[in-house]
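Chemist: Dropping a prediction and its sequence here:
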Amino acid sequence: MRQAEISEIVERTAALVDEHYVFPEVAARLATLLTDHLAAGRYAAAADPRTLGELVTTDLQSLNGDLHLRLKYHDEPLADRDDHPDDDRMVRLAASTMGGVGRVLRLDGNVGVLEIRPYLFPPQLAGDQMSAALRLLSGTDALLLDLRENVGGSPDMVALVCGWLLAEPTLLHTMYDRAGEPVRQSWSAAWLPVPGYPADKPTYVLTSGRTFSGGEELAYNLQQLGRAVVVGERTGGGAHPRIGFRAHAHLEVTVPVARPVHPISGTNWEGTGVHPDVETPAAQALDVAHRAALSRLASPAELVG
């Protein structure tokens, strides 16, 4: 890469972070850090966009470890626009992954499994597929919600799945902007085109160290509300929603612009991840949760309203 091109990308990244990042004081420090490193020649040896993205991302995450704050490399060229320039890729990915419905199956004991991966796609892209999966599972006696390979997604799809599992519309979080002002509330869906999953049916959420962002929100909401038992590993710890800006044909600046606050915990999972109720290696989480579901279904005391 030419030095002029590197400078343009780094300077644009610094300016976008300074203008939009959810924590203004950290944003100013990061902008100074990037421009200082640029002047010192830290990025001069970057031979390609991928290497530059890795170097800048390391610096962006060096102050507070925000994993959503990145100069993200894309193999495919980005659309020539800001505000999620990889949207076209997400549309194609949703179409090629059945809207994120990785698998639906029934285990012994009439225990259902719903695996959602790689993303919780927005309902406008995957609502029909998700609704079909929920309808298939409505007759099971317990549910294992497998998010071990879920790396993020749409808060609106989180609200849809929560609406299926919760008895009534429930506040999931309030979003605050960089000025500390509340800008949006997220509630579980009030209506779905499929029968709801009764609240007395046991539900377990499977997690791994790869579970991230929107997948974490779904696990966190259900855990905080007492609707599910989380089984597996502590998740990645990325809570801040972000927007994307094109900085190069293959580089997107992703900048968190808000922070969610859960009504029960008064905080979120940023930096800490979702801690499982039953800690076990991710590879064993399905078996562990299945045994727990069978044990609970076999206990009359657990099934009484």
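Modeler: Yep, it's here. Quick caveat: nothing in here was measured; it's all calculated off a predicted structure.

Chemist: rest of the way, CA atoms for contacts and neighbours
Modeler: Will do.

Chemist: And the strands in the stretch 201-305 of the chain, which stretches?
Modeler: Along the stretch 201-305 of the chain, counting by DSSP state E, counting those that start in this stretch, strands occupy 203-207, 229-232, 242-248, 251-256, 258-261, 278-279.

Chemist: looking at those, which is buried most?
Modeler: Each of the strands of the stretch 201-305 of the chain was scored by mean neighbour count; the highest is strand 203-207, a mean of 28, by mean count of other CA atoms under 10 Å.

Chemist: next one: that strand to chain centre, how far?
Modeler: 15 Å (CA atoms, centre = their mean, to the nearest Å).

Chemist: For it, which outside residues touch it?
Modeler: Residues outside strand 203-207 that contact it (CA atoms under 8 Å, 6 or more residues apart in numbering): 142-149, 219, 227-235, 276, 282, 285-286, 289, 293.

Chemist: Same question for stretch 115-122.
Modeler: So stretch 115-122 is contacted by 94, 99-104, 145-147, 149-158, 214-215 (CA under 8 Å, 6+ apart).

Chemist: what comes up buried for the longest helix along the chain?
Modeler: Determined from DSSP state H, the single longest helix within the chain is helix 3-20. Judged by neighbour count using 16 or more other CA atoms under 10 Å, the buried positions of helix 3-20 are 6-7, 9-20.

Chemist: Let me know the closest of these to Asn268.
Modeler: His20 (20.2 Å; CA to CA).

Chemist: Surely the closest one touches Val257?
Modeler: Yes. Using CA atoms under 8 Å, His20 is in contact with Val257, at 5.9 Å.

Chemist: put this beside the first:
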Amino acid sequence: MHQTVTTALDLLTGKYVFPDRAAAAADAVRERLAAGDYEGLDEAALGERLTGHLFDVCADRHLRVRLREAGAAGRTGQADAAAAWAEYLRLTGYRIARAERLDGNVGFLDLRGVSDPALGGRAIAAAMELVAHTDALIIDLRRNRGGAPDGVAFWCSYFFPDADTHLNDVYDRGTGRTRQYWTLGHLPGARYLDRPVYVLTSDFTFSAGEELAYNLQALGRATLIGQTTRGGAHPTDAFAITDTLEITIPTARSINPVTGTNWEGVGVKPDLEVPAEQAFTVAYRAALRHVLDTATAPLILDEATEALREHTD
């Protein structure tokens, strides 16, 4: 057990994006180790206790010690792990659970994760094509647990006119470099411009799902409705401690070019705070009111009128 904890601390101090915090956390854990706090624990219990002790110092929700999944890289190999992940994305629609046109010509996207566009780009483009001609759009991130920063940039690019919007920066400790993320100059399909976008959030929304919401909010491109998100802003890698235990360590940090900071530890705060289960209804009503104020086609006006009646208490 002593060696397991020591290995975890070596990885923490060598990889964590905040070296000072890593050193402080390591010192605190070493004191507990010397006091026997980790004796007699199986790996699952050890991981849970270490995670709590690291959080006490670092307050970082991405920093975790946990059992490795059956197909984790290192036991099956990087190539096998990448193939398994690609297959998971394929079988889950690249984390796009729903893409549809609602009555009143309101688009709706339910995103459970954020796929790398190298894998899910065609699915993202197809979803955006389905809602391209709607008069307002709702993006549901209430069950979104994260994904790829490149995927966030790909999604965001649909809501800005060109390649000139600076979305996010990510500083990487290992290289000492900061990568900038900008909107893309070319996209498959039409952009979604000059129409309102409503983003639904919950206290379950995490990581790249939070970045998508944060970017759109910071740039004034979307209205966020729901609850404050979970608060994990740091890109993370997993490192093996043993064959069956791993530590996930934030090796980089996000820096928003508008706010100069990120949502780590505080979450993304909605513009309109309501219980998560009510967020869709509130957003749909707002979208329908916009349609009734701006649409001219009788069919759309009739649909919007009826839908608003059905969703009004």
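Modeler: Yep, it's here. Keep in mind the model is a prediction, meaning the values are calculated, not measured.

Chemist: sorry, back to before: from the middle of its chain, how far away would the longest helix of structure 1 be?
Modeler: That offset, for helix 3-20 of structure 1, works out to 26 Å (CA atoms, centre = their mean).

Chemist: quick revisit: in strands, which of the contacts of stretch 115-122 of structure 1 fall?
Modeler: Val101, Gly102, Arg103, Val104, Leu145, Asp146 (DSSP state E).

Chemist: Let's see the ChimeraX selection covering just the buried ones among these.
Modeler: One line in ChimeraX is enough to select the buried ones among these; burial here means 16+ other CA under 10 Å:
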select :101,102,104,145,146
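
Chemist: Pick the one among the ones in strands among the contacts of stretch 115-122 of structure 1 closest to Leu172 of structure 1.
Modeler: Checking these one by one against Leu172 of structure 1 (CA to CA), the nearest turns out to be Leu145, at 18.1 Å.

Chemist: Can you tell me the residue that sits opposite the closest one in structure 2?
Modeler: Here Leu145 of structure 1 is matched to Ile139 in structure 2, going by TM-score structural alignment.

Chemist: Same check on Leu71 of structure 1?
Modeler: By TM-score structural alignment, Leu71 of structure 1 lines up with Val65.

Chemist: quick one: contacts for that match?
Modeler: Neighbours of Val65 of structure 2 in contact, by CA under 8 Å, 6+ apart: Gly47, Glu48, Leu50, Thr51, Leu245, Glu246, Ile247, Thr248.

Chemist: Hmm, the first one is touching Arg66, no?
Modeler: What that stands for is Gly47 of structure 2. Yes. Counting by CA under 8 Å, Arg66 is a contact partner of Gly47 of structure 2 at 4.9 Å.

Chemist: ok, Gly209 of structure 2 touching Leu141?
Modeler: Yes. Between Gly209 of structure 2 and Leu141 there is a contact under CA under 8 Å: 6.4 Å.

Chemist: So for Ala39 of structure 1, which of the strands of the stretch 201-305 of structure 1 sits nearest?
Modeler: strand 242-248 (18.9 Å).

Chemist: quick one: that closest one aligns where in structure 2?
Modeler: So strand 242-248 of structure 1 sits over residues 236-242 in structure 2, by TM-score structural alignment.

Chemist: Only the buried residues of the one helix or strand Asp88 of structure 1 maps to, if you could.
Modeler: Assessed by DSSP states H and E, Asp88 of structure 1 sits inside helix 87-96. Residues Met90, Leu93, Ala94 are the ones in helix 87-96 of structure 1 that count as buried (16+ other CA under 10 Å).

Chemist: Closest one of the contacts of Val65 of structure 2 to Arg177 of structure 2?
Modeler: Closest to Arg177 of structure 2 out of the contacts of Val65 of structure 2 is Thr248 (20.7 Å), distances taken as CA to CA.

Chemist: Enumerate every residue touching the nearest residue to the closest one once chain neighbours are set aside.
Modeler: Distance criterion CA to CA, 6 or more residues apart in numbering; nearest residue to Thr248 of structure 2, sequence neighbours excluded, is Ala238 at 4.2 Å. With contact set as CA under 8 Å, 6+ apart, Ala238 of structure 2 has these partners: Glu246, Ile247, Thr248, Ile249.

Chemist: Same question for Pro123 of structure 1.
Modeler: Here Pro123 of structure 1 is in contact with Asp156, Met157, Leu160 (CA under 8 Å, 6+ apart).

Chemist: Counterpart of it over in structure 2?
Modeler: Under the alignment (TM-score structural alignment), Pro123 of structure 1 pairs with Pro117 of structure 2.

Chemist: looking at it, Ser265 of structure 1 is touching Gln224, isn't it?
Modeler: Yes. Counting by CA under 8 Å, Ser265 of structure 1 touches Gln224, with 7.2 Å between them.

Chemist: rewinding a little: what's the average distance of the helix holding Asp88 of structure 1 to structure 2?
Modeler: Compared with structure 2 after fitting, helix 87-96 of structure 1 deviates on average by 2.9 Å (mean CA distance after the TM-score superposition for structure 1).

Chemist: All set now, cheers.
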